[in-house]
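K.L.:
Prediction below, plus the sequence it came from.
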Amino acid sequence: MKTIIITGAGTGLGKELSLLLAKQGYHTVLIGRSEAALNEVKQQIEQDEGHASILSLDIRNPEDIKEKMLVLNKHHHLYGLINNAGIGCFGPFSQAMDQEVEDTFSTNVLGTIHMTKAVLPYLENNEEGLVLNIISTAGLRGKKHEAIYSASKFAIRGFTESLQKEYEGSNITFIAAYMGGMDTPFWEGSNHVENPAKFRSPQEVAKLILEQLDQDTIIIESKTKG
């Protein structure tokens, strides 16, 4: 059974992608910050007769990632990686704290790069694979009060596009998915978006993404309900 690793799998888009991929017959490895949330997703998958496991790791720690990917590869056929985990940093740039900048780039950029670098050797060895980077439309154009967040997403855009060229002609596919705002817990603790409930649901976005995995670039613009 082919295995796909999903970061940020406990809630929102990561959760919905995990549920759908499990229904498609993949073994899903769920990575996130809350073990309780991950266990709930795992139970949902298993109730539908799917296969899942949870993995606790810090995507900002390359050594931790390497060690755990080595162990995973011994027990599973590593086929895919979905770099979905990310954090937001919103507000006037001049008021941003240095730690916010560090945290945003450590998670959104370095976390994605470290995960990809650790998994790629196994995909190369298997001569097939899929890396899906969840980027956001903030990686297509700058937005007011999103300078730091947008900069981190532009970095992953460049990273993904470069790997698309590097692995062109191989059986390893890199996909960049850009989507607008979703109605997820991502916005908790922020007043950047007044009413997240007006956005698409993560279930809808997950379905749209998986329907377009034959494309190098997926763009799903914001759409408000009603």
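P.N.:
Okay, I see it. Fair warning: this is a prediction, and the values are worked out from it, not measured in the lab.
K.L.:
contacts and neighbour counts: CA atoms only from here.
P.N.:
Noted.
K.L.:
got a list of what residue 196 touches?
P.N.:
Counting by CA atoms under 8 Å, 6 or more residues apart in numbering, residue 196 touches 181, 182, 183, 184, 187.
K.L.:
if we go to 7 Å?
P.N.:
182, 183 (CA atoms under 7 Å, 6 or more residues apart in numbering).
K.L.:
now do residue 34
P.N.:
Contacts of residue 34 by CA under 7 Å, 6+ apart are residue 10.
K.L.:
another one to put next to it:
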Amino acid sequence: MDIIAITGAGTGLGKELALQYAKQGHTIIAIGRRLSPLMDVVWHIEHSGGKAFAYPLDIRCYEEVTHTVNEIVKQHRVTHLVNNAGIGYFGPLSSLSRQQIDEMIQTNVNGTIYMTKAFLPHLLAMPKAKIVNIISTAGLRGKVNEAVYAATKFAIRGFSESLVKELEGTNVSVTAVYMGGMDTPFWNGSDHIKDRSRLRPPKEIAKQIIACEDGQTEIILS
């Protein structure tokens, strides 16, 4: 069984991925900014007979990422990194504050790159390892009122496609996942999605990702 590190594991798709992977017998390293939601995920996994560990971490901080990942790999032979954490602010570009722009870039782009860089030497030392980047269909085409959010997702699309080439011939595979909107806390406080009832549940998306990821460099779930 694998030991799978998941960012943004406390809520939404990250939580569902953690629960679904755990059902398959994998050990979960749940990573996120807030300890309380992570511990809730750990509790659910352990009370279902699985194994999980929580590590609070702000992936926007390079030094914190380096330190925490070093601690994780000292204790766990992580074989699988899922870069799931993300944040979005929506509306016309003129309406976005500098803080909102910076938060999206720092979390969606820098955080994903920092986490991958920190884990990569360890993953390369494993017999077989995997990196999964959760991107969204905003990384495939621009959308109204999503200029900066889409820019961050296009960035991680380029990062993922380049990593596929860079790691070709190694033991580490890379999969980029592009999926449409889900009904998760991601949309709380936003009126960008007028009718959340049409969004798919994260549990359904999580199951699809896990079922499709082996051997694929790209998964598109519309």
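P.N.:
Happy to help now that I have it. Worth saying up front: this structure is predicted, and the values here are computed from it rather than measured.
K.L.:
What separation is there between the nearest residue to residue 51 of the second structure once chain neighbours are set aside and residue 148 of the second structure?
P.N.:
Computed as CA to CA, 6 or more residues apart in numbering, the closest residue to residue 51 of the second structure that is not its neighbour in sequence is residue 27, at 5.1 Å. Separation of residue 27 of the second structure from residue 148 of the second structure (CA to CA, to the nearest Å): 35 Å.
K.L.:
related to what we said a few turns ago, in this structure the residue nearest to residue 51 of the second structure contacts residue 5, no?
P.N.:
No. Under the criterion of CA atoms under 7 Å, residue 27 of the second structure is not in contact with residue 5, lying 8.6 Å apart.
K.L.:
So for the two, which residue has more residues nearby?
P.N.:
Each of residue 27 of the second structure and residue 5 has its neighbours counted (other CA atoms under 10 Å); residue 5 has more, 29 against 22.
K.L.:
so the more buried one sits in a strand?
P.N.:
Yes. According to DSSP: H, G, I helix; E, B strand; the rest coil, residue 5 of the second structure belongs to a strand.
K.L.:
Return the mean post-superposition distance for the host helix or strand of residue 71 of the second structure against the first structure.
P.N.:
In this assignment (DSSP states H and E), residue 71 of the second structure forms part of helix 62-75. Per the superposition on the first structure, helix 62-75 of the second structure and its aligned residues are separated by 1.3 Å on average (mean CA distance after the TM-score superposition for the first structure).
K.L.:
longest strand of the second structure?
P.N.:
For the second structure, the strand with the greatest residue count under DSSP state E is strand 172-179.
K.L.:
For that one, name the packing helices and strands.
P.N.:
Judged by 3 or more CA pairs under 7 Å, 6 or more residues apart in numbering; DSSP states H and E, strand 172-179 of the second structure is in contact with strand 129-134, helix 147-166, strand 218-221.
K.L.:
Can you mark which positions in the longest one are buried?
P.N.:
By neighbour count with 16 or more other CA atoms under 10 Å, helix 147-166 of the second structure contains the buried residues 147-157, 159-160, 163-164.
K.L.:
Give me the distance between the residue nearest the centre of the second structure and residue 27 of the second structure.
P.N.:
Central residue of the second structure (CA atoms, centre = their mean): residue 84, 0.9 Å from the mean position. Here the criterion is CA to CA. By it, residue 84 of the second structure lies 17 Å from residue 27 of the second structure.
K.L.:
With residue 194 of the second structure instead?
P.N.:
37 Å.
K.L.:
Check residue 111 of the second structure too.
P.N.:
Counting by CA to CA, the gap from residue 111 of the second structure to residue 27 of the second structure is 23 Å.
K.L.:
ditto for residue 93 of the second structure
P.N.:
41 Å.
K.L.:
what about the helices in the first structure?
P.N.:
Assigned by DSSP state H, the first structure shows helices spanning 12-23, 35-47, 62-75, 98-104, 112-126, 147-166, 202-210.
K.L.:
who's in contact with the second one?
P.N.:
By CA under 7 Å, 6+ apart, the surrounding residues in contact with helix 35-47 of the first structure are 9, 10, 15, 19, 22, 30, 32, 51, 52, 53, 54.
K.L.:
Of the residues you listed - the most surrounded one?
P.N.:
In the contacts of helix 35-47 of the first structure, the most neighbours by other CA under 10 Å go to residue 9, 30 neighbours.
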